[in-house]
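Undergrad: Test case, fold it:
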Amino acid sequence: MRVALFPTCVNDAVHPSTAIATVTVLERLGVQVDFPFEQTCCGQPQYNTGYRRATEPLVRRTAEAFDGYDHVVSPSGSCVAMIRDHYPRIGARAAAEGRGDDLAGRAGSLAGRVREFTEFLVDVLGVTDVGAYFPHTVTYHPSCHGLRALGLGDRPRRLLEAVEGLDLVELPGAEECCGFGGTFAVKNPDVSAAMGADKIRNAESTGARVLCGADNSCLLHLDGMLRRRGSGLRPLHLAEILASTEEEPWS
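TA: Model (predicted):
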């Protein structure tokens, strides 16, 4: 089984610890992970802003970078949703407009092989207990892409519940958006901030020490607001919790 890591731009540039944690967990489970250096941005920012044709070269480059791998694993539901839901559509539209008939095939092939991290662990490897230790109270925020686009369901929760020492508490209003939404936060800052404030109030009401998520884009949004509030609540990606075998993995 050939497996490649797709860390995404956010993790590569801002939170490399999440990508490292993803590999740590996979290797602990006996999976050899490759990192194709040809990969770049998947094109989600361009596509979400309306630049479909400008996204096509990135679709092609991403598909070529991961050609030949059985599974492409990413700790980012939003980027997985971009590839799985939008790549085939972009490829089909390009072919219909006479620009690269092979793009649809390449995009469709990659879409069928890309897996969000928790999907890969639960559905492909068939595990929920990854040998982690994290003796803290945690509440989980399901991001919109993971919840609605990918249908991750209870996979992240099942993984967290199997972590030794972890106390998982329910997040009120868990299914409500945190307000990030990619370029939405830039174009609608007041609404975005209000939604983030609601999410933070709900998270703080749980008494948890850690706010866990599976998308660092959402966690970055919430982290900035938490820091400005002087809150003691700590955002942490699920992969970093699953990689933990000590009391303070972030120290």
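
Undergrad: only C-alpha atoms for contact and neighbour calcs from this point on.
TA: Noted.

Undergrad: any idea how far Val33 is from His71?
TA: For His71, the distance to Val33 equals 10 Å [C-alpha to C-alpha, to the nearest Å].

Undergrad: What about the closest residue to Gly105 other than its chain neighbours, how many residues nearby?
TA: Nearest residue to Gly105, sequence neighbours excluded (C-alpha to C-alpha, 6 or more residues apart in numbering): Gly91, at 7.4 Å. Gly91 has 24 neighbours, counted by other C-alpha atoms under 10 Å.

Undergrad: And this one, please, so the two structures can be compared:
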Amino acid sequence: MPEFHGRSAVVTGGARGIGAAIARTLVKSGLGVVVADLLAAEGRATAESLGATAMFRRLDVTDEREWRQVLDDAEANFGPLAVLINNAGIVDFGGIETESPAMFRHVLDVNLVGAWLGMHLAAPRLRAAGDGVIVNISSTAGLTGYPGIAGYVASKWGLRGLTKAAAIELGGSGVRVCSVHPGPIHTPMTAGFDASMTAGQPLPRFGEPEEVAAMVGFIVDKATFSTGSEFVIDGGATAGQALAEPVRAHDSQR
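TA: Now for the predicted structure:
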């Protein structure tokens, strides 16, 4: 990624799981990376493990002021913004009848509005730089429906659509926008899930965060004629029958 040397990247939900793996991949590509998360202790530990070209910043993705500060810090420390990874997300296990309105709105605020805020504030910086990449981490729940996680499904479909709208708007400025759709991945969010979740997949296992990070690295570095595109990394789950109903577990960020 030589054209992005001396420039910055922001990874939300970067403290652990998929976000931390993406941060590791981007640092290896020569970017200065801001690990942005609400999880301060884990976020600092991740950033420290990445060396001098990474730092932690607290970020509530629903807070416009914090977003502005994180983007300012990224550019002040590592150079003009080149890459934004919207990875922060939560899940609530509630169906249409059982999920509370407050929780439904909260899931949408974090997973969809939070990503929109990041794009809204990052886009002028990327336009000014003349290029850049935004990758939105959606889900197979943004490609098909699942019972019992209504807010999560709605947010991930919304993020898929937002990706396409942004790709159309920003393409003329050299900015690419893509979505990634992981299936079952070993992360804190899926810690309570068992092997039944992958039983119908052609590749009957959980994926690893590093596999998602490799896909993101490809999008940023190699997929230079792709924008508005969906990159699916799900062990073939969406190629056939839908996965079994998700096993209930505690809410958790990636």
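
Undergrad: Do you know the score for how well these two fit?
TA: Once superposed, the chains reach a TM-score of 0.36 (TM-score structural alignment, normalised by the length of structure 1), with 136 aligned residues with a C-alpha RMSD of 5.0 Å.

Undergrad: just to revisit the earlier point, hang on, the residue nearest to Gly105 of structure 1 packs against Leu110?
TA: No - when contacts are counted by C-alpha atoms under 8 Å, Gly91 of structure 1 is not listed as touching Leu110 (11.4 Å).

Undergrad: what comes up buried for the helix or strand where Ala47 of structure 2 lies?
TA: Element membership of Ala47 of structure 2, judged by DSSP states H and E, is helix 40-50. Buried residues in helix 40-50 of structure 2, defined by neighbour count with 16 or more other C-alpha atoms under 10 Å: Ala40, Glu42, Gly43, Arg44, Thr46, Ala47, Leu50.

Undergrad: Quick check: the third one touching Val34?
TA: Yep, that's Gly43 of structure 2 we're talking about. No - using C-alpha under 8 Å, Gly43 of structure 2 makes no contact with Val34, being 9.7 Å away.

Undergrad: Give me the common contacts of those two.
TA: Counting by C-alpha atoms under 8 Å, 6 or more residues apart in numbering, the shared contacts of Gly43 of structure 2 and Val34 are Phe56, Arg57.

Undergrad: sorry, back to before: if I pick the residue nearest to Gly105 of structure 1, what's in contact with it?
TA: Neighbouring residues of Gly91 of structure 1 by C-alpha under 8 Å, 6+ apart: Glu56, Asp101, Leu103, Ala104, Gly105, Arg106, Ala107, Gly108.

Undergrad: go on, Glu64 of structure 1?
TA: Counting by C-alpha under 8 Å, 6+ apart, Glu64 of structure 1 touches Arg106.

Undergrad: next helix or strand past the helix or strand that contains it?
TA: Using DSSP H and E, Glu64 of structure 1 falls within helix 52-65. Downstream of helix 52-65 of structure 1, the first helix or strand assigned by DSSP H and E is strand 71-74.

Undergrad: after that next one comes which helix or strand?
TA: Toward the C-terminus, strand 71-74 of structure 1 is succeeded by helix 77-81 as the next helix or strand (DSSP H and E).

Undergrad: now the helices for the stretch 101-250 of structure 1?
TA: Along the stretch 101-250 of structure 1, counting by DSSP state H, counting those that start in this stretch, helices occupy 102-111, 117-119, 144, 155-161, 184-187, 189-205, 216-229, 238-243.

Undergrad: packing partners for the longest one?
TA: So that's helix 189-205 of structure 1. helix 184-187, helix 216-229 (3 or more C-alpha pairs under 8 Å, 6 or more residues apart in numbering; DSSP states H and E).

Undergrad: ok, now the third one?
TA: Under the contact criterion of 3+ C-alpha pairs under 8 Å, 6+ apart, the helices and strands touching helix 144 of structure 1 comprise an empty set.
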